[in-house]
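Asks: Can you look at this prediction? I've put the sequence above it.
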Amino acid sequence: MGEITVIGAGVIGLSIAHELAAAGHRVRILAAQDAAGSVSAVAAAIWFPHDVDPSAQVLDSAQVTYHRLERLARRPETGVRMRAGTVLVRRADTDTSWTRAVPGCEVLGYAQLPGGIAAAEGTSGLRCTMPLAVTGAYLRWLRAAVLALGVRMHVTEVRSVQQVLEQGEPDAVVVACGIRSAALLGDDDQTFPIRGQVVRLLNPGLTEWVIDDDNPEGLTYVVPRDRDVVCGGTDEPGSWDERVNPETEQAILRRVRALVPALAAQPIVSRAVGLRPARSTVRLGAVAGYDRPVFACYGHGGAGFTLSWGDAARIAALIGPA
């Protein structure tokens, strides 16, 4: 193929553009906003398959991404860090299938949980080392890497795939713009938002993360980055509200400070809301009904960073070399 248009400049769109350009294609990105304005910029961006169906394909893509991010972490300028932490387990039926994609995961009993975690007796854990991205630094690095490969980027409102085909005359189109993807294609009624709210605190020196999906008070996670700690969160299916809710923020702060007491006196640095693009399954593949090849790659829920490089490689394989 000659030129390929990627719609979307979040972590999925940028990763796809990178892999296609690296394979020799001429690529342009069309997006309503730059990466800094996308939901990717809101994410805690720790490797973890959250709000996504843990199918074999998802776990394979997650594993590919894990190893790619692990390599990128050797270069500090990428913003990727390898950090140890604990996933708390409060239920016997907790899905731990994701551990097959993570090397060296260790099962912890209650007495073995790290001292900085204040969890109820009977809670166990899975301790492992995960990649996480300092989102601002990582998205800047990824954008620069894409541009260095010759990809052209245009910030513009896209109303439909047909509009792109008629105006730009690309040889193929990849739709990878998160929650807006279904509307652009017009053939998908399975996609819905999951509202996520976070508050970021000044980092008192923490390096270890904690994920507590089954906290009885609500989804709770603590992800320390270089200077701040991303604290969450919420899982609100169907909500399109992108406003910060003060009451929700206070509830998040109560949960994270109870779980990690070292955060008790830390000031708020920033706050944000993002809409995770959820679906019963990730949509990745060819889309019928157009006069040129069109591909979809969206519906990653809270696992955009987790699946980014693996799914980008899948799209590149479907399209083939230049």
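Replies: Nice, I can see it. Numbering: from 1, shown residues only.

Asks: going forward, measure contacts and count neighbours with C-alpha atoms only.
Replies: OK.

Asks: Which residue ranges of the stretch 151-300 of the chain form helices?
Replies: In the stretch 151-300 of the chain, the helices defined using DSSP state H, counting those that start in this stretch lie at 161-168, 181-185, 246-259.

Asks: Columns mean neighbour count on top of those helices, output as CSV?
Replies: Shown next, in CSV, are these (neighbours: other CA atoms under 10 Å):
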stretch, mean neighbour count
helix 161-168, 14
helix 181-185, 19
helix 246-259, 17
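
Asks: nearest spatial neighbour of Gly13, skipping sequence neighbours?
Replies: Nearest in space to Gly13, with sequence neighbours left out and distances taken as CA to CA, 6 or more residues apart in numbering, is Ala176 at 5.2 Å.

Asks: Put this next to the first one:
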Amino acid sequence: MNRDVVIIGAGVIGLTTGIVLAERGWRVRVWAREVGEATTSAVAGALWWPYHIEPRRAARAWALESLAVYREVAGGASGVRMAEGVLGETSLGEVRWLEGAGLGLRACTPGEYPVGPGVWARLPLVDMAVHLPWLRGRLEEAGGLVEVRTVTELAEADSPVVVNCAGLGARELAGDPEVRPVRGQLVVVENPGIEHWTVSGNTGASLTYFFPQPGRLLLGGTAEEDAWSLTPDPAVAEAIVRRCAELRPEIAGARVLGHRVGLRPARPAVRLERGVLGDGRVVVHHYGHGGAGVTVAWGCAREAAGLVEGGG
């Protein structure tokens, strides 16, 4: 059997899928127009939480499988650490699906989250500037390759199996108009001494969260549907800082280090299925993870690998 596979896309989904396949003995090449810091994944916060992803039941299963991996690799060179923080406007009943996962779930005290109910939790927090190179290194250690290459058609891949992890690019590559951008903007500031992450329970186009990462604090954010601009909006940035400072006043005076914008590849449901190209070769579609690519990456990758190997 020819065990060559080309994966389109070098975000967290493409790289993780490549790792799983390469470590199972497949000859993996990852083709991507953008790699590393240029990918949407690089903009992610990235807190482990199944945000903006469907179907919910499958997403939670993928998330729990991924959680086990992040616990294994936490610390050291992976860019993953288990960090404590607050899920604001959240009750213990809403996180019942995590009971037994050993995440230290408990109701917040007023001192931990004074603006309403919240849940204290210890979740994986991922520094994507470190994690993406680590994923690429693990892929290469397993014999995989990453090639910078623009692909306009899935049929361009010269392998018997193609895995489409193109994210938002799948809108064109797979002719799938259900894939839509959800624009996220972040502000990077010097950390004024904040040790714990916080996610407020905002809904709609405006979000409020802050994630301490080594040497900086990430402030967010936005969730603007069908917005394509990658240019940071100064007014939006000011509003982000203002909302975060309402929770932690010391953020207001923090020096701004930079701005980030990324387009989450949202879809009514993740597309994870096996099909065929026009010439009969196998294609596995694996995209539409919204704002939860990091959260579900390993569980999804293993399912995708099963489809590559003939399941489903």
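Replies: That came through fine. Bear in mind the structure is a predicted one, so any value in this text is a computation, not a measurement.

Asks: Just give the TM-score of the two.
Replies: These two chains, once laid on top of each other, score a TM-score of 0.93 by TM-score structural alignment, normalised by the length of the second structure; 308 aligned residues with a CA RMSD of 2.1 Å.

Asks: coming back round to it: quick one: closest of the helices of the stretch 151-300 of the first structure to Asp53 of the first structure.
Replies: helix 181-185 (18.0 Å; CA to CA).

Asks: residues in the second structure aligned with the closest one?
Replies: Matched against the second structure by TM-score structural alignment, helix 181-185 of the first structure falls on residues 170-174.

Asks: Which strands and helices lie in contact with the longest helix belonging to the second structure?
Replies: Longest helix in the second structure by number of residues (criterion: DSSP state H): helix 56-73. Using 3 or more CA pairs under 8 Å, 6 or more residues apart in numbering; DSSP states H and E, the elements in contact with helix 56-73 of the second structure are strand 80-88, strand 118-126, helix 293-308.

Asks: Switch these over to TSV; also include distance to Leu272 of the second structure and mean neighbour count.
Replies: Converted to TSV, these look like this (distance: least, CA to CA, whole Å; neighbours: other CA atoms under 10 Å):
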stretch	distance to Leu272 of the second structure	mean neighbour count
strand 80-88	26	21
strand 118-126	24	23
helix 293-308	7	24
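
Asks: So which of these is nearest Gly278 of the second structure?
Replies: Here helix 293-308 is closest among these (CA to CA), at 17.2 Å.

Asks: and the closest one with helix 56-73, angle?
Replies: Per axes from the mean of the first three to the mean of the last three CA atoms, to 10 degrees, the angle that helix 293-308 of the second structure makes with helix 56-73 is 100 degrees.

Asks: check the fit of helix 293-308 of the second structure onto the first structure and give the mean distance.
Replies: Taken over the aligned residues, the distance from helix 293-308 of the second structure to the first structure averages 0.9 Å (mean CA distance after the TM-score superposition for the first structure).

Asks: now that helix: which residue numbers in the first structure?
Replies: Under TM-score structural alignment, the match for helix 293-308 of the second structure in the first structure covers residues 304-319.

Asks: With His196 of the second structure as the reference, measure out to Phe210 of the second structure.
Replies: 9 Å (CA to CA, to the nearest Å).

Asks: how about the strands in the stretch 201-322 of the first structure?
Replies: Here the stretch 201-322 of the first structure has its strands, by DSSP state E, counting those that start in this stretch, at 209-212, 220-224, 228-232, 236-237, 268-278, 283-287, 294-298.

Asks: mind putting the ones you listed in a markdown table, distance to Asp171 of the first structure and mean neighbour count included?
Replies: Shown next, in a markdown table, are the strands of the stretch 201-322 of the first structure (distance: least, CA to CA, whole Å; neighbours: other CA under 10 Å):
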| stretch | distance to Asp171 of the first structure | mean neighbour count |
| --- | --- | --- |
| strand 209-212 | 43 | 23 |
| strand 220-224 | 41 | 25 |
| strand 228-232 | 41 | 25 |
| strand 236-237 | 36 | 15 |
| strand 268-278 | 27 | 21 |
| strand 283-287 | 14 | 18 |
| strand 294-298 | 9 | 23 |
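
Asks: Just put these in JSON lines and tack on distance to Asn245 of the first structure.
Replies: Below are these laid out as JSON lines (distance: least, CA to CA, whole Å):
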{"stretch": "strand 209-212", "distance to Asn245 of the first structure": "21"}
{"stretch": "strand 220-224", "distance to Asn245 of the first structure": "16"}
{"stretch": "strand 228-232", "distance to Asn245 of the first structure": "13"}
{"stretch": "strand 236-237", "distance to Asn245 of the first structure": "12"}
{"stretch": "strand 268-278", "distance to Asn245 of the first structure": "9"}
{"stretch": "strand 283-287", "distance to Asn245 of the first structure": "31"}
{"stretch": "strand 294-298", "distance to Asn245 of the first structure": "27"}
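
Asks: how about those strands, which one is nearest Val161 of the first structure?
Replies: Nearest of the strands of the stretch 201-322 of the first structure (CA to CA): strand 294-298, 8.4 Å.

Asks: quick one, that closest one and helix 304-319 angle?
Replies: 160 degrees.

Asks: mean shift of strand 294-298 of the first structure relative to the second structure?
Replies: Looks like 0.6 Å for strand 294-298 of the first structure (mean CA distance after the TM-score superposition for the first structure).

Asks: That strand vs helix 161-168, what angle?
Replies: 130 degrees.

Asks: What lies in contact with strand 294-298 of the first structure?
Replies: Residues from elsewhere that reach strand 294-298 of the first structure (CA atoms under 8 Å, 6 or more residues apart in numbering): 12, 172-179, 181, 277, 282-288, 311, 315.
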